[in-house]
Structure formats: C-alpha cells, structure tokens
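S.K.: this one's sequence-less:
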C-alpha cells in the first residue's frame, strides 16, 4: 500500500495495491501491521460501521468529546468528498481541514485520528461508506460542528444542490463555540 501524509500530517491517505483483470479485482482492505507502519500509530479497532446515503447527503462534522474515535474510512459504492478537521486545541493545525475524494473506483482510505471532527458529502447518486473506529460510539459524548462554519471555510464540491442534512447536523455548532475535549 501507499501511504501519504496530508497537509495535517496525522491524517493519512492510504491507497492499497489493487490487483485487477477482466474478471474483477482483489485488494487487501486492512492489515494491522501495514496500517501501523503507514500511520506510525498503534490503534486497535473495536467497531465497524456501514452507511448508505443518497446524493447530496452531508454527514458531519462529527466527533466525541470523550471516547474520541479514530476512524479508518472508505467507500465501496459511489463517491464522497471526505473531510477531517483538527479540533485539538493544542495542535499547530487546530481549525484546519483536509479533504479527499474516496470512491469505489480509487479504493482510497483515509485515516482520521482521534481529536478530529469528520464528515463527508455524497457526490454520486448514492454511496456506501465503511469505517472502522478505535472506540465505541457514545451518543452522550457526540457533538457536531457546522459543516459550513466560515472559520473553517471547507471547500465542499459544488454538486448543483444544497446539502441534505439530518436534524442533528442542522444543529451543528461553530468551532469557536463548540464543546471540545480537554486535549
């Protein structure tokens, strides 16, 4: 696999080696040893999640103030624009974001470490999104930063329609007033 550290170096774009021919393809979607080497970390994944969303659905920017989750994310059907926002107060990249297109065609994965808010926008007619987490979902600790926070100025792709948001995501807070973990 090829691992590329993005502008926020803790966020890593992972591109597996894909072996394909006229019959289809094969690739190793996860290998603990290779993941640890690529990210320079040692995390144990405790939960796998799978979501399906329609075009224009924007989920996020989600994080947990306790039981912070690292996420290894990928798309197995369709395409999304995936975003990680550094919300670690002591970080030199606090308030900065990185984004990548993840799709069934490019097989890319994004490592979003604990201490980051995460979200994605569906670019295709629908998308199936899989992610592994380093801690369990804890709804009492979940928070949301507004996807369109002007301080973050995330360059979401124009898909010709307004994003479709859940009621929870419509209540997202600005980073300046969001409750963040102590870290």
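M.R.: Now that the structure is in, tell me what you want to look at. Since the structure is predicted, the reported quantities are computational estimates derived from the model, not experimental observations.

S.K.: going forward, measure contacts between C-alpha atoms and count neighbours the same way
M.R.: Will do.

S.K.: these two touch, right, residue 59 and residue 167?
M.R.: No. Here residue 59 does not reach residue 167: they are 10.7 Å apart, not a contact under Cα atoms under 8 Å.

S.K.: more crowded one of those two?
M.R.: Set residue 59 next to residue 167 and count neighbours by other Cα atoms under 10 Å: residue 59 wins out with 22 against 8.

S.K.: what's downstream of the helix or strand hosting the more buried one, the next helix or strand?
M.R.: For residue 59, the host element (DSSP states H and E) is strand 58-64. The helix or strand immediately downstream of strand 58-64 is strand 71-77, counting by DSSP H and E.

S.K.: wait, a helix at residue 168?
M.R.: Yes. Counting by DSSP: H, G, I helix; E, B strand; the rest coil, residue 168 is found in a helix.

S.K.: and the nearest residue in space to it that is not next to it in sequence, how many neighbours?
M.R.: Leaving aside its sequence neighbours, residue 168 sits nearest to residue 144 (Cα to Cα, 6 or more residues apart in numbering; 7.8 Å). Neighbourhood size, residue 144 [other Cα under 10 Å]: 24.

S.K.: what is the three-state secondary structure of residue 144?
M.R.: Under three-state DSSP, residue 144 comes out as strand.

S.K.: ok, structure two:
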C-alpha cells in the first residue's frame, strides 16, 4: 500500500515539477508579458486572496512530498539480504538464504545422475522448505534418485546450520541426453 502511494506521489510530483519547469522556461525566454508577470506577483503578495492561498497550498504540498521522498531515499532498509535468524545462548546468528541455497545445491550435486540443479529455500513455521529443480540422466530410477537427494539435502542443511528442515521438494525438469559417440567407419 505504501509503495503504491509513493508511486502515485512520485507521479504527481513529477507532473508538478515538469509544469513548473515549463512555466519558468517560457518566462525566461520572454514568453510572458511583463505586465502579466507583475500582475501575477501582485496577486501573490496579497491583492488576490484566492491566488495567494492556492499557491501557498500547492507549495506546501510540494514541500511535504519532497520531504517524503528525501526520507525514503535516506532511510536504510532493516536487512540488506534475506536471512534466517537463530538465537543462541551466545547471541544471534544470521544465515543468508543464498548460503542455504548453496548448501542445498552442494548436497544435491552429490547424488549420482543429476545434471543441472537449482535450489530455493523458504523459511516456514515448522522449519525450512527447500525446493530442488534438477535434470537427470534417465539411467537411474527417478523416485530413488529423488528420495536420496531429499535425504542428503535435509541431513546436510540440518547438520551444517542446525536449522530443522520441514520439507524438501524435488522437481525433475527433464531428462538429459547423454552424448552418444559413433565410431567412424573407414573403408
């Protein structure tokens, strides 16, 4: 919701600044009559109460929007990268999700018959949920290979990080073709 509001404010702010820039450029190039500019400045200084009030309100709104954008640009985000946090007797431990994914990939790659691996780790209430996407060579039983991969990944993550693994999902994306070698026949 706040991001949508910020985008709307950014759009309106850009339109207002663009319009003001055009007016200043036209005025600087002599596009306005000197008497019209004098009349406008006189209206701003109090002769026409409606114009003066409108300009003050618009200027105050632009100032508030400018302050909002300044605060958003300077404010630091709470964490630089997604991580999984653990509390121990000695303090806090933060392990990045990328580290967890790399550990899962390393463990899954030990399974014989897998070729191209991708891993995704998500933290859940019961523990980590890990998704592995793999290509297999097709020469090994896919259920057996998947089960071995699930067991290896789960054990490796739990042993390395101490964080329980709730689920390891394996998605076999495709079967890779092993390059066949043909003997050339010379006659």
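M.R.: Noted; the coordinates are in hand. Given the structure is predicted, the values throughout are model-derived calculations rather than measurements.

S.K.: TM value for the aligned chains?
M.R.: The TM-score (TM-score structural alignment, normalised by the length of structure 1) is 0.20; 70 aligned residues with a Cα RMSD of 6.1 Å.

S.K.: you'd agree the residue nearest to residue 168 of structure 1 is up against residue 59?
M.R.: No. Using Cα under 8 Å, residue 144 of structure 1 is not in contact with residue 59; the gap is 9.6 Å.

S.K.: overlap in contacts, these two.
M.R.: residue 169 (Cα atoms under 8 Å, 6 or more residues apart in numbering).

S.K.: same for the strand holding residue 59 of structure 1, what does it pack against?
M.R.: With contacts defined as 3 or more Cα pairs under 8 Å, 6 or more residues apart in numbering; DSSP states H and E, strand 58-64 of structure 1 has these neighbours: strand 116-122, strand 142-144, helix 167-170.

S.K.: residue 103 of structure 1 is nearest to which of these?
M.R.: The closest of those to residue 103 of structure 1 is strand 116-122. By Cα to Cα, the value is 10.0 Å.

S.K.: residues of the helix or strand that the closest one is followed by that come out buried?
M.R.: Tracing the chain C-terminally past strand 116-122 of structure 1 and defining elements by DSSP H and E, one meets strand 126-133 next. Neighbour counts over strand 126-133 of structure 1 (16 or more other Cα atoms under 10 Å) mark 126, 127, 128, 129, 130, 131, 132, 133 as buried.

S.K.: switch the residues you listed over to JSON lines; also include distance to residue 86 of structure 1.
M.R.: Shown next, in JSON lines, are the buried residues of strand 126-133 of structure 1 (distance: Cα to Cα, whole Å):
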{"residue": "126", "distance to residue 86 of structure 1": "27"}
{"residue": "127", "distance to residue 86 of structure 1": "25"}
{"residue": "128", "distance to residue 86 of structure 1": "25"}
{"residue": "129", "distance to residue 86 of structure 1": "21"}
{"residue": "130", "distance to residue 86 of structure 1": "21"}
{"residue": "131", "distance to residue 86 of structure 1": "19"}
{"residue": "132", "distance to residue 86 of structure 1": "19"}
{"residue": "133", "distance to residue 86 of structure 1": "17"}
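
S.K.: just those residues now: which is nearest residue 116 of structure 1?
M.R.: residue 133 (12.6 Å).

S.K.: the closest one contacts residue 50, correct?
M.R.: No. With contact defined as Cα under 8 Å, residue 133 of structure 1 does not reach residue 50; the gap is 11.3 Å.

S.K.: shared neighbours, the two?
M.R.: With Cα under 8 Å, 6+ apart, residue 133 of structure 1 and residue 50 have no common neighbours.

S.K.: next, the angle from the strand holding residue 59 of structure 1 to strand 116-122.
M.R.: Using axes from the mean of the first three to the mean of the last three Cα atoms, to 10 degrees, the inter-axis angle of strand 58-64 of structure 1 relative to strand 116-122 is 170 degrees.
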